[in-house]
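**Q** Return atomic coordinates for the entry below.
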Amino acid sequence: MFTKKQNRLPAAYYRGGTSRAVIFRQQDLPEDRNEWEPIFCGIIGSPDNNGRQLDGLGGGISSLSKICVVGRSSHPDADLDYTFAAIGVRNWDVDYSSNCGNMTSAIGPFAIDTGMIESKNDGEITVRIHNTNTGKIIHSTFPVADGEAAANGSFAIDGVAGTAAKIELAFINPAGSKTGKLLPTGHVTDVLDGVEATCIDAGNPCVFIKAADVEVNGTILPDEVDSHPTILSKLDSIRRKASVAMGLSKDEESASGSIPKIAIVSPPKSHKLLSGQVIEGNTIDLVVRALSVGQPHKAVPITVAMAIAAAANLAGSTVHASVSSSRVDPDGITLGHSSGNIMVGSKFDRQGTLTQATVFRTARRLMDGYVYWK
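**A** Presented below is the predicted three-dimensional model:
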């Protein structure tokens, strides 16, 4: 039986860091935000019991199942508002509880490319972004060519083939993104499900545990995590208990799928990556394996990397106990993940408070026009 023609809206599709997302101008979406969720799910192709999202623009994994909305700034220190939504793959979940650091790298270029912000001259520009999910400000600095965000460049990030223009993201005062505190439980470590953990809120709320304390090799790769008989359920149990301890949910059952994020950490050592290449232990300060929406991440979420930079500065934390005593780069901490490494620059005041975290990413417009859903 025939029903009606498809719905459509203006949109663009961008890669940001090691993620991809459909990006909308807020003015093109319904004013009633309750109408956004079915639109987002229909466009991404969720829910999909097959876990592939073939009938949409998702890719079957959390890093490819994302929506961004960019609108006029509601903050005096920003040029734009940016709202992030994580879309469930097998369910109807549309989660606004956290930011995506990787996709943040595409927001400034999107604003330039769509004319939301005008660049009169070629060269470097800084766009001030207000992330509505966390209430935090991010300064995005990148080159502009012929009135558009430059795509070509010589900068490479692990997990993405080729090179592109460098984008600097400076997250201003990232501590307390959701809870208002760097240490939401009031302790540097807590014992959750019998495991020592550091619960920290910087960029996004996160919980970090040592790989040895859950009896897994810290260099475990994503497919090995998926096939492990107990580790995913154990990490989810710890994560849900951390959610309650951090005041993010009233009980474990109501814990968000997105936050807190969880990662296991271990001291640096040489090991194989997803590509089959070997990362040398003397080129990294810490080994990290992170989960995102219940799935092993093939790199590391930017906000997790920022939280690690903060935790590494806290004596007694699970991260501090695992990180190398002498840093590869004195300007930050270099993390080894499943696809390579990433350096997070950090600045602290005299009281040891994290005032800024800086990462470098690349982004690119893949397409724009209209996106359709049923």
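
**Q** Going by C-alpha atoms from here, please, whenever you check contacts or count neighbours.
**A** Noted.

**Q** With adjacent residues omitted, what lies nearest to residue 26?
**A** Taking Cα to Cα, 6 or more residues apart in numbering, and ignoring the residues beside it in sequence, residue 26 has residue 71 as its nearest neighbour in space, at 4.9 Å.

**Q** Pretty sure the one you found sits in a helix.
**A** No: counting by DSSP: H, G, I helix; E, B strand; the rest coil, residue 71 is located in no helix; its state is strand.

**Q** For it, grab the count of nearby residues.
**A** Burial measure for residue 71: 18 neighbouring residues, criterion other Cα atoms under 10 Å.

**Q** Does it touch residue 25 like I think?
**A** Yes: with the criterion set as Cα atoms under 8 Å, residue 71 and residue 25 qualify as a contacting pair; they are 5.8 Å apart.

**Q** hmm, back to that, check contacts around the residue nearest to residue 26.
**A** Contact analysis of residue 71 by Cα atoms under 8 Å, 6 or more residues apart in numbering lists 25-27, 80-82.

**Q** Tell me the one among the residues you listed nearest to residue 128.
**A** For the contacts of residue 71, the residue nearest residue 128 by Cα to Cα is residue 80; the value is 6.7 Å.

**Q** The closest one contacts residue 104, correct?
**A** No: in this structure, residue 80 sits apart from residue 104 without contact. The criterion is Cα under 8 Å, and the distance is 11.7 Å.

**Q** From the contacts of residue 71, keep the buried residues only.
**A** Members of these that pass the buried threshold by neighbour count (16 or more other Cα atoms under 10 Å) are listed as 25-26, 80-82.

**Q** These into JSON lines, with extra columns for distance to residue 122 and secondary structure?
**A** Converted to JSON lines, the buried ones among the contacts of residue 71 look like this (distance: Cα to Cα, whole Å; DSSP: H, G, I helix; E, B strand; the rest coil):
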{"residue": "25", "distance to residue 122": "24", "secondary structure": "strand"}
{"residue": "26", "distance to residue 122": "27", "secondary structure": "helix"}
{"residue": "80", "distance to residue 122": "21", "secondary structure": "strand"}
{"residue": "81", "distance to residue 122": "24", "secondary structure": "strand"}
{"residue": "82", "distance to residue 122": "24", "secondary structure": "strand"}
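
**Q** structure for this one too, so we can compare:
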Amino acid sequence: MTTTHRPQLRIPATYLRGGTSKGVFFRLQDLPEGARVPGPARDALLMRVIGSPDPYGKHTDGMGGATSSTSKCVIISPPSVPDHDVDYLYGQVAIDSAFVDWSGNCGNLSTAVGPFAIANGFIDPSRLPRDGVFPVRIWQANIGKTIVCHVPIRDGQVQETGDFELDGVTFPAAEIVLEFIDPSDDGEGEGGAMFPTGSLVDTLEVPGIGAFEVTMISAGIPTVFLDAEALGYRGDELQPAINEDRAALQKLETIRAHAAVRMGLIADVAEAAKRQHTPKLAFVSPPRDYLSSSGKAIAAGDIDLNVRALSMGKLHHAMMGTCAVAIATAAAVPGTVVNRAAGGGAREVVRFGHPSGTLRVGADVAQIDGQWQVRKAVMSRSARVLMEGHIRIPPPSPL
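**A** Below is the predicted model:
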């Protein structure tokens, strides 16, 4: 019996940390021809890069880290819309299932798009300052939104080192300010608005589980917010309390699936299994003292509220950047579940506690013709190249 052995593919790539996430970045032009367009070939390649699907849940044979924060791929290409520098397409690769979710953005990895664009020739060098900050205008192709990534430049190069500390990231780095412009995901849902049901607070009926007061919002990423107390939580839980409780995870996923239907994102709860990335589910509580996952003491007086969010079926170790946009936006609108947990009233900035520490996010909201709109959300993150060179993978089929 003769066996044909095909050599591995060798694809230029960069492995970057952005915020509290990591991902494999590609230039579109460097992908094999069959993977330069959406479809099975692209998905198969990215799954093999990450090492999915992996029934062992370890990603030993790939670049993934077996968590939602580290099972990510990014494709960067020249801008498809005027007045932008690059297109940014994000794929959330499932860990133990054979699919890639393209339904939303990764706010954390948005931080790394600007530095990658500069380092990989998407920005004319003549436009860059020798020292200063350069605003990379990014077209987020998954959701059709603009992100401005303010990248520090030193001696004509992207500055990566610095003293900015980000809870959830071990080492300091250079601060990068992100602006999410008009971040309301207003193309989805029956209402086609920031609050897709038209209400700031709804009662969500979940058969076999109960009824919950929720705020469902599409800003940054579609998100459903609940009170922690309604779920039987204090709101200061760390990952083990949630992720080691299979019954709790199933309950939370069922709530998320029914919220997805109510938001108009899917037609039936059975479709939620193929849309794990959106919507997010988060629960909130008034501020209280707690110890973060690193043992750092978080004082109730230093935060406005506590938030815990799930990503891809597990409690996130810190906070997704897009969900942070949703938190800040909902906190700024009086009457939402998030705003109530933060003490009510109008606000432009919110500082919330998450499992790894705290995060400060600003949101500029206004009520226009009876509809709430968010003009911009702002937060600081950091990014760093971890490795660059070539990804080596066996050629998946079809390619």
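
**Q** Quantify their similarity with the TM-score.
**A** Counting by TM-score structural alignment, normalised by the length of structure 1, the TM-score of this superposition works out to 0.96. Behind it: 372 aligned residues with a Cα RMSD of 1.6 Å.

**Q** residue in structure 2 matching the residue nearest to residue 26 of structure 1?
**A** With TM-score structural alignment as the criterion, the equivalent of residue 71 of structure 1 in structure 2 is residue 77.

**Q** Residue 385 of structure 2 - how many residues pack around it?
**A** Taking other Cα under 10 Å as the neighbour definition, residue 385 of structure 2 ends up with a count of 15.

**Q** Check which helix or strand it maps to.
**A** strand 383-393 (DSSP states H and E).

**Q** all helices of the stretch 51-200 of structure 2, in order?
**A** For the stretch 51-200 of structure 2, helices defined by DSSP state H, counting those that start in this stretch occupy the ranges 107-119.

**Q** Enumerate every residue touching the aligned partner of residue 252 of structure 1 in structure 2.
**A** Matched across to structure 2, residue 252 of structure 1 falls on residue 269, judged by TM-score structural alignment. The neighbours of residue 269 of structure 2, taking Cα under 8 Å, 6+ apart as the test, are 257-258, 260-261.

**Q** any idea how far stretch 1-12 of structure 1 is from the chain center?
**A** On the basis of Cα atoms, centre = their mean, to the nearest Å, the separation between the geometric centre of stretch 1-12 of structure 1 and that of its chain is 30 Å.

**Q** And that stretch, what's buried?
**A** 9, 11-12.

**Q** Arrange the contacts of residue 71 of structure 1 in JSON lines, one row each, with distance to residue 130 of structure 1 as further columns.
**A** As requested, those are arranged in JSON lines below (distance: Cα to Cα, whole Å):
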{"residue": "25", "distance to residue 130 of structure 1": "15"}
{"residue": "26", "distance to residue 130 of structure 1": "14"}
{"residue": "27", "distance to residue 130 of structure 1": "17"}
{"residue": "80", "distance to residue 130 of structure 1": "6"}
{"residue": "81", "distance to residue 130 of structure 1": "5"}
{"residue": "82", "distance to residue 130 of structure 1": "6"}
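
**Q** Would you mind measuring from the equivalent of residue 23 of structure 1 over in structure 2 to residue 270 of structure 2?
**A** Residue correspondence, TM-score structural alignment: residue 23 of structure 1 in this structure matches residue 25 in structure 2. Here the distance between residue 25 of structure 2 and residue 270 of structure 2 works out to 32 Å (Cα to Cα, to the nearest Å).

**Q** Of the two, give the one with the bigger neighbour count.
**A** Neighbours were counted for residue 25 of structure 2 and for residue 270 using other Cα under 10 Å; residue 25 has more, 24 against 13.

**Q** Quick check, residue 309 of structure 1 in contact with residue 344.
**A** Yes: counting by Cα under 8 Å, residue 344 is a contact partner of residue 309 of structure 1 at 6.7 Å.

**Q** how near is the corresponding residue of structure 2 for residue 212 of structure 1 to residue 177 of structure 2?
**A** Residue 212 of structure 1 maps onto residue 229 of structure 2 when the alignment is built from TM-score structural alignment. Counting by Cα to Cα, the separation of residue 229 of structure 2 from residue 177 of structure 2 is 34 Å.

**Q** more neighbours, the two?
**A** With neighbours defined as other Cα under 10 Å, residue 229 of structure 2 and residue 177 compare such that residue 177 has more, 18 against 12.

**Q** quick one, strands of the stretch 201-350 of structure 2?
**A** With DSSP state E, counting those that start in this stretch as the definition, the stretch 201-350 of structure 2 shows strands at residue ranges 202-206, 210-219, 221-227, 280-285, 290-291, 297-298, 305-311, 314-315, 349-354.

**Q** which one is the aligned residue in structure 2 for residue 100 of structure 1 nearest to, not counting chain neighbours?
**A** The equivalent of residue 100 of structure 1 in structure 2 is residue 106 (alignment by TM-score structural alignment). Distances taken as Cα to Cα, 6+ apart put residue 322 closest to residue 106 of structure 2, at 6.2 Å, once the chain neighbours are dropped.
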